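Undergrad: sequence? don't have it. structure:
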């Protein structure tokens, strides 16, 4: 299964027999990972120049967003050029792309894989063998008669098994989204209606921490929660270092904690609602496919048991 990066919801679906291919810093990186997974012993890169040309263009003349699409967006840098004798103009993102490629090439060498850079321009990608494409073809493709293992299509029963498995997991996630949207709404309402003294704020902070941890126990929600939760931790860290001298100041500090938590849970509530709506909209295609395969009664049973 090709996914842009290691998305947690893809792992939640747990389609283990297919495994996952990810590492898409760029299309080239993902293509490289696919080639590694296919166990090729020689991999040729071409077109990975990662540099501006002499006219300052970032893309070819026929590029749909104009050849200077990225020329004015980044501060210019210089790095060692292809051939190792001159410097080429580049920018931060391309240098990062190059560094990731170099790391991947070094790891590939541990498995006896040779990587060739046939771009004949742009930046030098350390660890790759610089060689013109024509020579790569001449030297590496001497024997064009290769045997390949035939790929077999999954049986109808196995396909249906995986479709049903994914359907069950998504239905469970839809239920979890609804469960926590209701739970968060109830918790915020209860806090807003309370008269908060020092002891109550301590209890509420503890309850909010428990609710946050409860959310993180559900693997289907982790991907959605991580960015906002990281921001919450940063905000709470700023409050936690406030020095208090008496109970009145401690109460104000606790109220700041609670305000941050409420803002976080309101954001989470909105995200969960959007995720639920998206799942409800897009699960229709999966449900229709299962109905075509004769699993209408099975679908109804699944919905009854989960929902």
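TA: Nice, I can see it. Values in this document were obtained by computation on a predicted structure and should not be read as measured data.
Undergrad: contacts, neighbours, all on C-alpha from now
TA: Fine.
Undergrad: Going along the chain, name the helices of the chain.
TA: Ranges of helices within the chain are 8-13, 27-37, 92-109, 133-140, 156-192, 198-216, 219-240, 247-292, 296-306, based on DSSP state H.
Undergrad: Can I get those in CSV including mean neighbour count?
TA: Shown next, in CSV, are the helices of the chain (neighbours: other Cα atoms under 10 Å):
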stretch, mean neighbour count
helix 8-13, 16
helix 27-37, 16
helix 92-109, 16
helix 133-140, 12
helix 156-192, 15
helix 198-216, 15
helix 219-240, 15
helix 247-292, 16
helix 296-306, 12
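Undergrad: And here is the other one:
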């Protein structure tokens, strides 16, 4: 199952996997409102000034909900919207109802008010049994399990990052444009990246695949420039992993504080 690049994409993929034919979308603005704000404040989860970060990203104008004019979004939200559209287009048998009633227009959805879509989809009333609250002991076990997974991911990504730094230093000191020794170093590192479990996610894999693509094309079309292209890739890789490692480290510390470790 496609886990998506975030919780929203995963939720829709999960609903599809469970066999639901009606999926209601709500709160997917993917755009700024008239006062320049959007979404709930998620700074507590991202450990950064989220509003500042979103406004620093490249902005664009896109079609608004209901195709009524245009709204301003940023490049990250626009990519989020496009990937949603690919997911929805890929499942024509599922009705995706966009009940956000604002924000950016999302293609391959049926735009409808939330109250109206609930009336449309309601069935006979069912009794729901709410699950019991998790005991404190069970909560701690789950938190510890999550912490262990985070620490394992951090260790793997940090190892790759350190390796990339060493390779970058070697390649930047390379006097010849490209040679067999440099190629061996590059191909060995590429193999490590391909096998790294943390880089198999929907978020990392396409990003680094396309970045490395410039090197692969250059290697056959313009070998003299191939080294420069791979150095550029390593710089991108290090910048992204640095941000990821910082976020993961903050998360690890938060979990440790909660668990009093």
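TA: Looks like it came in fine. Just so you know, these numbers come straight off a predicted model, no measurement behind them.
Undergrad: Just the TM-score for the two chains, thanks.
TA: The TM-score (TM-score structural alignment, normalised by the length of structure 2) is 0.57; 219 aligned residues with a Cα RMSD of 5.1 Å.
Undergrad: re earlier: want to try a markdown table for the helices of structure 1, with distance to residue 126 of structure 1 as columns?
TA: Formatted as a markdown table, these follow (distance: least, Cα to Cα, whole Å):
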| stretch | distance to residue 126 of structure 1 |
| --- | --- |
| helix 8-13 | 32 |
| helix 27-37 | 15 |
| helix 92-109 | 6 |
| helix 133-140 | 18 |
| helix 156-192 | 42 |
| helix 198-216 | 41 |
| helix 219-240 | 34 |
| helix 247-292 | 42 |
| helix 296-306 | 53 |
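Undergrad: Out of those, flag the one nearest residue 81 of structure 1.
TA: helix 92-109 (11.6 Å; Cα to Cα).
Undergrad: sorry, back to before: minimum distance to residue 58 of structure 1: which of the helices of structure 1 has it?
TA: Minimum separation from residue 58 of structure 1 across the helices of structure 1 (Cα to Cα) falls at helix 92-109, 10.6 Å.
Undergrad: Could you check the angle that closest one makes with helix 27-37?
TA: 10 degrees (axes from the mean of the first three to the mean of the last three Cα atoms, to 10 degrees).
Undergrad: picking up where we left off before, among the helices of structure 1, single out whichever gets nearest to residue 78 of structure 1.
TA: helix 92-109 (9.4 Å).
Undergrad: so what does the closest one touch, helix or strand wise?
TA: Applying 3 or more Cα pairs under 8 Å, 6 or more residues apart in numbering; DSSP states H and E, one finds that helix 92-109 of structure 1 contacts no other helix or strand.
Undergrad: quick one: contacts for residue 102 of structure 1?
TA: Applying Cα atoms under 8 Å, 6 or more residues apart in numbering, we find residue 102 of structure 1 in contact with 125, 126, 127, 128.
Undergrad: how much space is there between it and residue 162 of structure 1?
TA: 37 Å (Cα to Cα, to the nearest Å).
Undergrad: cool, and residue 300 of structure 1?
TA: Distance from residue 300 of structure 1 to residue 162 of structure 1, by Cα to Cα: 17 Å.
Undergrad: again, but for residue 138 of structure 1
TA: Relative to residue 162 of structure 1, residue 138 of structure 1 is positioned 44 Å away (Cα to Cα).
Undergrad: what does residue 144 of structure 1 give?
TA: Counting by Cα to Cα - residue 144 of structure 1 and residue 162 of structure 1 are separated by 37 Å.
Undergrad: got it, and residue 149 of structure 1?
TA: 24 Å.
Undergrad: To residue 77 of structure 1, which of the helices of structure 1 lies closest?
TA: Comparing the helices of structure 1 by Cα to Cα, helix 92-109 comes nearest, at 7.3 Å.
Undergrad: Work out the gap between that closest one and the centre of the chain.
TA: Computed by Cα atoms, centre = their mean, to the nearest Å, the chain-centroid distance of helix 92-109 of structure 1 equals 19 Å.
Undergrad: before we move on, what about stretch 75-82 of structure 2?
TA: For stretch 75-82 of structure 2, the distance to the chain centre is 10 Å (Cα atoms, centre = their mean).
Undergrad: Now find how far off-centre stretch 98-117 of structure 2 is within its chain.
TA: 23 Å.
Undergrad: make that stretch 52-61 of structure 2, sorry
TA: That offset, for stretch 52-61 of structure 2, works out to 17 Å (Cα atoms, centre = their mean).
Undergrad: got the contact list for that stretch?
TA: Outside stretch 52-61 of structure 2, the residues that touch it by Cα under 8 Å, 6+ apart are 70, 71, 72, 73, 74, 75, 76.
Undergrad: so which of those residues comes closest to residue 21 of structure 2?
TA: For the contacts of stretch 52-61 of structure 2, the residue nearest residue 21 of structure 2 by Cα to Cα is residue 76; the value is 28.4 Å.
Undergrad: which stretch of helix or strand covers the closest one?
TA: Using DSSP states H and E, the element containing residue 76 of structure 2 is helix 75-89.
Undergrad: Could you tell me the angle between the direction of that helix and that of helix 7-17?
TA: Using the same axes, to 10 degrees, the inter-axis angle of helix 75-89 of structure 2 relative to helix 7-17 is 0 degrees.
Undergrad: would a markdown table of the contacts of stretch 52-61 of structure 2 with neighbour count be doable?
TA: Shown next, in a markdown table, are the contacts of stretch 52-61 of structure 2 (neighbours: other Cα under 10 Å):
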| residue | neighbour count |
| --- | --- |
| 70 | 16 |
| 71 | 21 |
| 72 | 19 |
| 73 | 26 |
| 74 | 20 |
| 75 | 15 |
| 76 | 13 |
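Undergrad: what two of the residues you listed are the furthest from one another?
TA: Farthest-apart pair in the contacts of stretch 52-61 of structure 2 is 70 and 76; separation 17.1 Å (Cα to Cα).
Undergrad: dump the residue contacts of the nearest residue to residue 242 of structure 2 once chain neighbours are set aside.
TA: Of all residues not flanking residue 242 of structure 2 in the chain, residue 161 sits nearest, at 7.8 Å (Cα to Cα, 6 or more residues apart in numbering). Counting by Cα under 8 Å, 6+ apart, residue 161 of structure 2 touches 237, 238, 241, 242.
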